[in-house]
Every structure is written in structure tokens, then in C-alpha cells.
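K.L.:
Fold the following, please.
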Amino acid sequence: MGWEDIAVGPEATNCAAPQHANLRDLINAADALDAPQSITVNPFNGGVSLHWLGCDFEIAVYDDHYESYRFSDGETAIWHWPHAPGDPVEAALLEQIGEAGPTASPS
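P.N.:
I've put the predicted structure just below:
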């Protein structure tokens, strides 16, 4: 799965306009980084979640922010990233994505 697959998938195209715009912002900003391997929609809050399998990392996209999650040893670290459509994506969030992909260097 690549970033463009996510952009045209049903999870992306069926969400509200601001959420879709935020997803598009993330896709455009992270295009050179490893894409997630799966995408889901949280049935409880409607977040579009991007999953990097095998590295315990996930990003949820909402209409006014992103949330990133790192899972390790039964613990979950959560970061909140305020984001309005059209704003630049935080460099630190892009750094997390770069560290999550299968071609990322081991830390």
C-alpha cells in the first residue's frame, strides 16, 4: 500500500471534508516516507487510523488534529498534534513517521 492508495481508499473518501483535507495534508507532507501498511476507521469516534505494522506505530486523523501512538511493553505513548486543513504538518510528527517505516534505520 502506498500513500496514494490511502488517498483514494474508501476510508479516506468517506470522511468529512475537514478530516479528508487533514489526511491529504499528511499524505502530501509524508509522501517521501514509508507509507502505512493498513488503514481503518475507528467506529467509536470516526478517526481514520494509519497503521505501520511490525513497529507498533499508528496515526489517527481527525478534522482538527492528528494523534500518534507508539505501543511498547503494554504501554501506549500518545501525542496530540493540532492541525487545521492547509496548515503545515508538524516536523516532529513527520520524524515519527520516518522512524516507523520498514526502511527506517534502527535506533
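K.L.:
going forward, measure contacts and count neighbours with C-alpha atoms only.
P.N.:
Fine.
K.L.:
The protein: strands as residue ranges?
P.N.:
Taking DSSP state E, the strands of the chain run over residues 38-41, 48-52, 57-61, 65-72, 75-82.
K.L.:
compare with the first, here's sequence two:
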Amino acid sequence: MATDVDIDELLKQDEAALREKKKRLKAFSAALDEARAASVKAAQAATTALNSGDLTRGDLARVFGLSKGERALLFPSSTRASAKTGDDAAGGVEQSDSADHENA
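P.N.:
Model prediction:
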């Protein structure tokens, strides 16, 4: 039967395509893991440089030509940093709103 042969051939092609897709996805996963590890290492090095007083955030950004995304990754903003420590960022917003009403 010709249709059985055609179906078997299609299945073999699909299996080969799936194997190739699996290889590509595994390669992407490995590259992503490497990138994540590198970004953690870079953030730790940036924190060390900042804490030691060697350079400021601005100095690091200028010297190394950091993009906006890289700066966001390496130097958490004060609101993100306070959220990690459990501070309530919304409280500051409420205070500034009430201060605006008092001045009006």
C-alpha cells in the first residue's frame, strides 16, 4: 500500500524535525543558563564595587557604557531594593499624596 509508505515517510520526517527542534531548544536552554549565571556574577561584582566605594553607579555606567537594561539589571532601584527588604513602597506614595493636599 502506497499510503502506508507515505504515512511512514511523513512520520520519519516529523520525528527528524522534532529531534532537531529538541536540539535547538536544549542549546537555547544551555545558553540561557550561562547568561543568567553571568548576569548574577556581574551584579555581584557591581555590588562589591559600589559597596567598597570604588565607583558610583554613574561611574560604572559611564566607564563600561552600560545600556538602560544593563543598569536596571546591575543596579536595583531604591524601590526594588526596599521591596526586597520588606519595606512598603506604597506608603511613600500615600505620604507624598497627603503632602500635596496639605500644600494646596
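K.L.:
Now the TM-score, please.
P.N.:
TM-score of the superposed chains, computed with TM-score structural alignment, normalised by the length of structure 2, equals 0.22; 42 aligned residues with a CA RMSD of 4.6 Å.
K.L.:
out of the strands of structure 1, which comes closest to Leu23 of structure 1?
P.N.:
strand 57-61 (6.2 Å; CA to CA).
K.L.:
which residues sit against the closest one?
P.N.:
19, 22-23, 47-52, 66-71, 100 (CA atoms under 8 Å, 6 or more residues apart in numbering).
K.L.:
now, among the residues you listed, which is nearest to Ile78 of structure 1?
P.N.:
Scanning those for proximity to Ile78 of structure 1, where the rule is CA to CA, the winner is Tyr69, at 4.7 Å.
K.L.:
For that closest one, the count of nearby residues, please.
P.N.:
17 (other CA atoms under 10 Å).
K.L.:
I'd guessed it sits against Trp81; true?
P.N.:
No - the pair Tyr69 of structure 1 and Trp81 does not pass the contact test of CA atoms under 8 Å, sitting 11.4 Å apart.
K.L.:
Could I get the strands of structure 1 in a markdown table, plus columns for distance to Pro10 of structure 1?
P.N.:
Output for those, formatted as a markdown table (distance: least, CA to CA, whole Å):
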| stretch | distance to Pro10 of structure 1 |
| --- | --- |
| strand 38-41 | 10 |
| strand 48-52 | 11 |
| strand 57-61 | 15 |
| strand 65-72 | 19 |
| strand 75-82 | 24 |
